[in-house]
Structure formats: C-alpha cells, structure tokens
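Chemist: let's see this in three dimensions:
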Amino acid sequence: MKSSSFVNQERIVWADVLRFVAMFMVISVHCTDPFNISPAARLNPEYNFWGTIYGSILRPCVPLFVMLTGMLLLPVKQEIGLFYKKKLTRVVFPFLIWSVLYNLFPWFTGVMGYDSSIITKFFVYAGDAPSQAFKDSLHNIIMIPFTFTAFCTHMWYIYLLIGLYLFMPIFSAWVKEATDKQKRMYLYFWGITLFLPYIHEYVSNYIFGACPWNGRFDLFYYFAGFNGYLLLGHYLSKGNSWSVLKTLLISAFLFAIGYFVTYVGFGNRVADPRSTEEQIELFFLYCTPNVFLMTIAVFMISQKIKIDSPFWINIFANLTKCGFGIYMVHYFLVGPSFMIIDLLHIPIPIQIPVAASMTFGFAWLFTVFIYKLLPSKAKWIMG
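Modeler: Down below sits the predicted model:
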C-alpha cells in the first residue's frame, strides 16, 4: 500500500508506525477469512465467536492507509503528468505481475498433479472445486483490467488506490485553496454519507433521489467514498493539541463505541443463515460511522507516538519501503500459515494473531530478499 513517507526530507516516524499497524491489521483481516467465510468454520460457534471479535476490531485498516495517503500527498505538489507517472507506474506494474501469478496458481497446481482442494486451502474464497484449467486462468488474466478474482481478493484495494491517485491532483486544486472551514464543511457532508449504507438497508433502498433509472447518484453521492478519508488525513495532519492522556481517553471512548456497533451488527448478521453476503458485510463496510470512529481513534493515538531509537526508526522505515511488496505477496501465505497452525495444534482463540504474525513475517522476509536480489528492479516487482 503506497504512499510517500517523507515530508521536508524528514521521516514522520509515527506515520511509519501507523503504516505498520495498518498493514498488520490488513493481514490479520485476511486471516479471519477462514473463520468468517469457510462454510465448515461458520458451523462452529467458537470460530464464529473469535472471527467476529478479531474481524470487528480490525476494520480501520484500509481507512488508515487512505488517511495516510491524504496526509502525505495532499495537496499534490507535482505537475499532474509527473504525479501520474510516478505513482501509477509504481503501483500498476506490481499489480499486474502479481495478479497474473495469483490467477495462474490454480492451473499450476494441476500441472504439478495436485487435487483442486489444495487451492481452497490457499484461498478460502475459491470454493469447493475451483477449476484448474488453463483456459479459466487465462480468462481471469484477461479480466484483470476490470476485476479481481477469488484467488487475489486483496487486489480490490489496488483498483481503489489507482482511482484515488487519478482523483488526487484534481481534488488537490480545491484542497490547496480551501479554508479550514470549507474543509470541515466537506467532512460534515461526508459524515452524513457514512450513514447511507444503513439507511439503504433499514429504511429504503432508494433515497434522496436515487432510483432505478438513476442508480446510486443521490443527493449526497458527490461527497461519498474514500475521498473523505483522504481529506480527513490531510485535515488532521498537523496533529492535535490535546495531552496524551486526553487523547487516549477520547480515542478509547470513540473506538469502544465503533467496535461495539461493529461487533454486535456483524455478529448478528453472520449468525443468521438467511443473511446475504452484502448483509453480512454491512457492518464491516469501511465507509460507515462505526468504522470511522475506530479509524479516527487509532489515527489520533498514533500521532502521539514518539520514538527516538535509530534502530526502531530504521525498522519502521524498512517496513514502509517493503509495505507494498508485503501486501502483494501476503495472500499467497495466509493459507499455508493456517496449515502450519493445524500441524502445531494452536488453540482457536489465538490462531488469527499467530497466523497473521507468520504471514507478515514471511512476506516481509520475502520482500527484503527480492530487494537484496534485484536492487534496481525490485520496485517494478514489489512496488
């Protein structure tokens, strides 16, 4: 997950730490999939319980990345063509390379003589009997410009990231000239849009002018989406004047409210066998008020982090450098991490953090290895 980590040639150490936290949360989210998605696991109340606990607490992961991007890149200081060239090429090439590798994996397992069940052990969304035919892998590869597949579900974020990069130079022109009052007004309108997923579900599917012939282009559509997190990260980039204690207390209160709503809502949905996939995901949506509360709480606490040790500063700096590569490769490692957990008979309550730690560690080591092996070319492979 990309974003520059320098402002005035000085590292923002707390931002590096926050990026690590967000990255570990992302990997942990994917390690909850075997608990929350696998049909066998959903029949086990203990898996449901711990999947809901961990899954709910991890929802700020993606919004935190978007806030960091807005904080570090808004307003855009480069000419639009140079910005697009610098940002998009560093994202698009690794995205294409790894998307092809993920989608070739089912065919490769067939060539190696493995049963298709091995694919599901790697990718929980793959289903019970995924195809190992080359023509299906080729079809998935051809579709990469348009959509991701069950073998690389984490790539959904890259489509979003490319969209944010395309939007940022245009949005930046307003950000550069807008007053703090105008930015707050935008965020107020955006805050209203965070409630729309629940209004659509519990009040009316069509509201504020949205209708079958107008889709979702409703009254507040033009303020909706992750661009609000971009602006929020920029707006809060100067930090806050609160004491550490006040920040901790307020952040803990906000996080607790957001977590309670997320946990109760998701838990009720996943326990109901009649729930659709969209209904199960409703309280997990990133652009909802409950996830917003948890996100802003983590962001504000992170701003109070102070690290003076050169050793740890360099560690987090390296994690920032390797972050996109870790994201690209980690989805290959979630399944094998759970295979190791099964062999070690790790207790269910700690399986998710153990799997996340193994996945993160292996992905980081692999990314570092590629940078050492191909120092001048690694950026095109790992980002």
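Chemist: going by C-alpha atoms from here, please, whenever you check contacts or count neighbours.
Modeler: Noted.
Chemist: could you point out the longest helix of the chain?
Modeler: Counting by DSSP state H, the longest helix found in the chain is helix 310-344.
Chemist: how about that one: buried residues?
Modeler: By neighbour count on 16 or more other Cα atoms under 10 Å, the buried set for helix 310-344 is 313, 316-317, 319-338, 341.
Chemist: same question, stretch 258-276
Modeler: For stretch 258-276, the neighbour count (16+ other Cα under 10 Å) marks Gly258, Tyr259, Val261, Thr262, Tyr263, Gly265, Phe266, Gly267, Arg269, Val270 as buried.
Chemist: equivalent analysis for stretch 68-85, please.
Modeler: Leu68, Thr69, Gly70, Met71, Leu72, Leu73, Leu74, Pro75, Val76, Phe83, Tyr84.
Chemist: hang on, the earlier thing: among the buried residues of stretch 258-276, which lie within helices?
Modeler: When those are checked against helices (DSSP H), the matches are Gly258, Tyr259, Val261, Thr262, Tyr263, Gly265, Phe266, Gly267, Arg269, Val270.
Chemist: neighbours of Pro106, how many?
Modeler: The local packing of Pro106 (other Cα atoms under 10 Å) involves 26 other residues.
Chemist: for it, which non-adjacent residue is closest in space?
Modeler: Gln132 (4.9 Å; Cα to Cα, 6 or more residues apart in numbering).
Chemist: strands of the stretch 101-250 of the chain, start to end?
Modeler: Counting by DSSP state E, counting those that start in this stretch, one finds no strands in the stretch 101-250 of the chain.
Chemist: who's in contact with the helix or strand containing Ser357?
Modeler: Taking DSSP states H and E as the criterion, Ser357 maps to helix 351-373. With contact meaning Cα atoms under 8 Å, 6 or more residues apart in numbering, helix 351-373 is reached by 24, 27-28, 31-32, 54, 319, 322, 325-327, 329-330, 333-334, 337-338, 341, 377-379, 382.
Chemist: want to put them side by side, so please do this one too:
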Amino acid sequence: MHTTQNTQWLNNLRVFATIAVITLHTCDSVYLFNIYNLNKWWVANIIDSSVRSCVPLFFMLSGALLLNKNETLHIFLKKRFIRIILPFVFWSLIYIAYWQILKIINGEEFALKTFVLFAINKLKTGAAVHLWYIYTILGLYFTFPILSKWIKNCKEIEIRYFLIIWAIIIISNLPLISLIKPNINMMFFTGYIGFPVLGYYLDQHISLSQKHYPLLMYIIGTVITIVGTYIISKTHNSFQHAFYDYITPNVILSSIGIFLFAKYLKIDNLIVLKIINTISKNSYGMYLVHILILLLMSKIGINNSFTHPAVGIPLTTIICIITSYSAISFLKRIPWGKYISG
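Modeler: As a prediction, this is how the structure comes out:
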C-alpha cells in the first residue's frame, strides 16, 4: 500500500515505463527477421523483449494510483479527461500536420476536402502508431469510477477471483488451448481492464521481503518472450509477434516482476531522485512527442541502424529521451503551454 510518504517508487516505475516505451519504439529492426542474418536481429529482439512490460506498467500504474481515490464522479472525470484530452488533441494535430507536410514534399497536391477527410480518419484511428494507448486508457477511465467503488468494497479474495478469471481467459486464448475452450462469453474479464486491477492488487495486498523473487519473475517472462519469438519466427521464416503481445502470460509475468521490484527498490541518491522526478512530471508529454522525435531523427540518419543495434538502439533512445524532455520542457514555458504539452 502506498501513502503520500512513500510514492517515490511509483515515480521510479513511471520513469522506467517511459524510458522502456521509447526504447521499444527504437527496435523496429526486430521486424526484419532474416534467418541468414540473425546477429543484429537477436540484439533488437533481446532489447525489445526486455521492455515489453512498458505498456502493461502504465495501465497498472493507473490502477495503483486511481482506483483507491475518493473522488466524486464529476471530479474524477474532469481531472482525468482534461489532463489527457487537451495534450492528446494538440499532439494528434501536430502528427496530422507532419504527415500532410510529408505528402506535399512527396509531390502530392494539397486539397482541402482530402485533407479534412484524412484528418478525421487519423483522429478516429490514431494520428501516430503509439496513440492507440490514449484511446484505450480513455476507455478504461470511463470504467474507473464504477471499478473503484467495487474494488474498495470487496474482499481480497474477490479481487483475486477477478484476476484468476482474467488469467484463465488469457491462457485459454493461446493458440493450442483456444481450439478446445468452450464458447463462454466472458467479455467483462477480458482485455486491458485486468491491468489496472492487477496494479491495485499488487500495490494494496502484496508484500514481499526480498527483491530477488520479482527479479526472477521478470527474467523468466523476458526469456520466454525472447526465445519464443525466435522459435516461431524461425518456423515461419518471418517475424511473428505473438510473444510480444502485451496480454500474454510471459509479458504479464515480466510486468508483475518489474512492478514489485520497483515497489521495494530504494533509491537514495538525491541527484538521481531529482532526475527521476523531473522526468516523471513530463512523462505524458514525452510519451506523446517521442514518435515525432524518432521520425525526425531518422530523417537525418539517427536511428537503430546507423550503426550496430547494440550501440544504435541505446544511443537513439538516449538522444530521443533528452530531445523529448527538452521539447516538452520548452513548451511548458510558453503561455498556455502547460495545458497542451502533456
């Protein structure tokens, strides 16, 4: 359980997830699976697999932070949606403008009607590859006021029951098992809704005295992701993402391990803490802008493939983190910038 005195670990976890998601998006060479040239692919696969917990951790953090709040429905929705929607709309329009500028550069003639239809379609489906998460978390937020009332008034065994059913459904959707599962409609227990409940449960009800158990969980889940991805990709002679999916037993195991490890990890260095807390305050904006930064970096030849991925991926990630933070920091300093920056 966290209080106002010991929420630092949540900031630590948010920063890890932010860095992890930026790292993940620099690993696109992992999709270029070639059985005759696996050296670089293995590096990208190992790094990508190691940070697959990033998105589940964001959902779990939302559950740990929000499901125990005592807020009226009006206050909850107003605070969450205003904070999320204004920056989301702003950056969506920036991405739409970017794609449109690219079209013009590539010789496509600008037509207002075509642009409006293009913009509407992008706003419906996501103006950039990572913005699906915002649509998903907004959808989850609609359930939180109800979910919060339930979770605060039920017994631990009832939360565990929910998570067990969620886990059973995830396992039953695995390729071989799905062939024999009965056709029972369990929609309420499926999808990303389990992650906030899991985050709340791990925060409020799980206490471990040693950090090596969570670390072992993370390692086991990550190794399964690494090896499983290689095996099925080699079998099909093309990249297969099944083990990369966020709602899989291996990624969930890794996510639980990191979540619990962060809960019991103590950082005492004041400089490190200041850096972590500064990034944490800007993490949403950094999430929104980082794909644009990576696209612009790639235009000038800075990406995971400008050198060996073992160097290219970390270096690209570091440059992107610094640039994303600088962009959001600058935007917050201009008039009204804090409302749209994230």
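Chemist: can you calculate the TM-score here?
Modeler: The TM-score (TM-score structural alignment, normalised by the length of structure 2) is 0.89; 339 aligned residues with a Cα RMSD of 2.7 Å.
Chemist: I'd guessed the residue nearest to Pro106 of structure 1 sits against Ser117; true?
Modeler: No - using Cα atoms under 8 Å as the test, Gln132 of structure 1 is too far from Ser117 to be in contact (10.4 Å).
Chemist: buried set for stretch 213-221 of structure 2?
Modeler: Counting neighbours by 16+ other Cα under 10 Å, stretch 213-221 of structure 2 gives Pro214, Leu215, Leu216, Met217, Tyr218, Ile219, Ile220, Gly221 as buried.
Chemist: ok, so of those, who is nearest Pro175 of structure 2?
Modeler: Gly221 (18.1 Å; Cα to Cα).
Chemist: what's the closest non-adjacent residue to the counterpart of the closest one in structure 1?
Modeler: Matched by TM-score structural alignment, Gly221 of structure 2 corresponds to Gly258 in structure 1. Closest residue to Gly258 of structure 1 apart from its sequence neighbours, by Cα to Cα, 6+ apart: Asn290 at 4.0 Å.
Chemist: neighbours around that neighbour, how many?
Modeler: Asn290 of structure 1 has 26 neighbours, counted by other Cα under 10 Å.
Chemist: what's the counterpart of it in structure 2?
Modeler: For Asn290 of structure 1, the aligned position in structure 2 is Asn250, judged by TM-score structural alignment.
Chemist: how close does the residue most central in space within structure 2 sit to His74 of structure 2?
Modeler: Central residue of structure 2 (Cα atoms, centre = their mean): Val55, 2.3 Å from the mean position. Using Cα to Cα, to the nearest Å, we find Val55 of structure 2 at a distance of 27 Å from His74 of structure 2.
Chemist: again, but for Leu296 of structure 2
Modeler: The gap separating Leu296 of structure 2 from His74 of structure 2 is 40 Å, by Cα to Cα.
Chemist: repeat for Ser29 of structure 2
Modeler: Ser29 of structure 2 is 45 Å from His74 of structure 2, where distance means Cα to Cα.
Chemist: now do Ile258 of structure 2
Modeler: 33 Å.
Chemist: now do Thr136 of structure 2
Modeler: Distance from Thr136 of structure 2 to His74 of structure 2, by Cα to Cα: 20 Å.
Chemist: does anything pack onto the longest helix along structure 2? Which helices or strands?
Modeler: Using DSSP H to define each element, structure 2 has its longest helix at helix 73-105. Packing partners of helix 73-105 of structure 2 (3 or more Cα pairs under 8 Å, 6 or more residues apart in numbering; DSSP states H and E): helix 112-125, helix 132-153, helix 283-299, helix 337-341.
Chemist: tell me roughly how far the longest one lies from structure 1 on average.
Modeler: Relative to structure 1, and after both are superposed, helix 132-153 of structure 2 has an average distance of 0.8 Å to its aligned residues, where the measure is mean Cα distance after the TM-score superposition for structure 1.
Chemist: residue in structure 1 matching Met186 of structure 2?
Modeler: Match for Met186 of structure 2 (TM-score structural alignment): Phe220.
Chemist: now that match. Nearest residue, chain neighbours left out?
Modeler: Closest residue in space to Phe220 of structure 1, ignoring its immediate chain neighbours: Thr193 at 6.3 Å, by Cα to Cα, 6+ apart.
Chemist: now do His25 of structure 2
Modeler: Ile291 (7.7 Å).
Chemist: ok, residues contacting stretch 155-162 of structure 2?
Modeler: Ile151, Phe189, Val197, Tyr201, His205.
Chemist: highest neighbour count among those residues?
Modeler: That'd be Val197 among these, by other Cα under 10 Å, with 26 neighbours.
Chemist: tell me the contacts of the equivalent of it over in structure 1?
Modeler: Aligned by TM-score structural alignment, Val197 of structure 2 pairs with Leu231 of structure 1. With contact set as Cα under 8 Å, 6+ apart, Leu231 of structure 1 has these partners: Met67, Gly70, Met71, Leu74, Lys183, Leu187.
Chemist: so which of those residues sit within helices?
Modeler: Using DSSP H, the contacts of Leu231 of structure 1 in helices are Met67, Gly70, Met71, Lys183, Leu187.
Chemist: for the residues you listed, give me TSV that also has distance to His200 of structure 1.
Modeler: Output for these, formatted as TSV (distance: Cα to Cα, whole Å):
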residue	distance to His200 of structure 1
Met67	26
Gly70	28
Met71	31
Lys183	27
Leu187	21
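Chemist: show me what His330 of structure 1 aligns to in structure 2.
Modeler: Aligned partner of His330 of structure 1 by TM-score structural alignment: His290.
Chemist: what's the separation between that match and Ala310 of structure 2?
Modeler: According to Cα to Cα, His290 of structure 2 and Ala310 of structure 2 sit 20 Å apart.
Chemist: the residue nearest to Phe220 of structure 1 matches what in structure 2?
Modeler: Aligning on TM-score structural alignment places Thr193 of structure 1 opposite Ile169 in structure 2.
Chemist: ditto for Asn318 of structure 1
Modeler: Checking TM-score structural alignment: Asn318 of structure 1 goes with Thr278.
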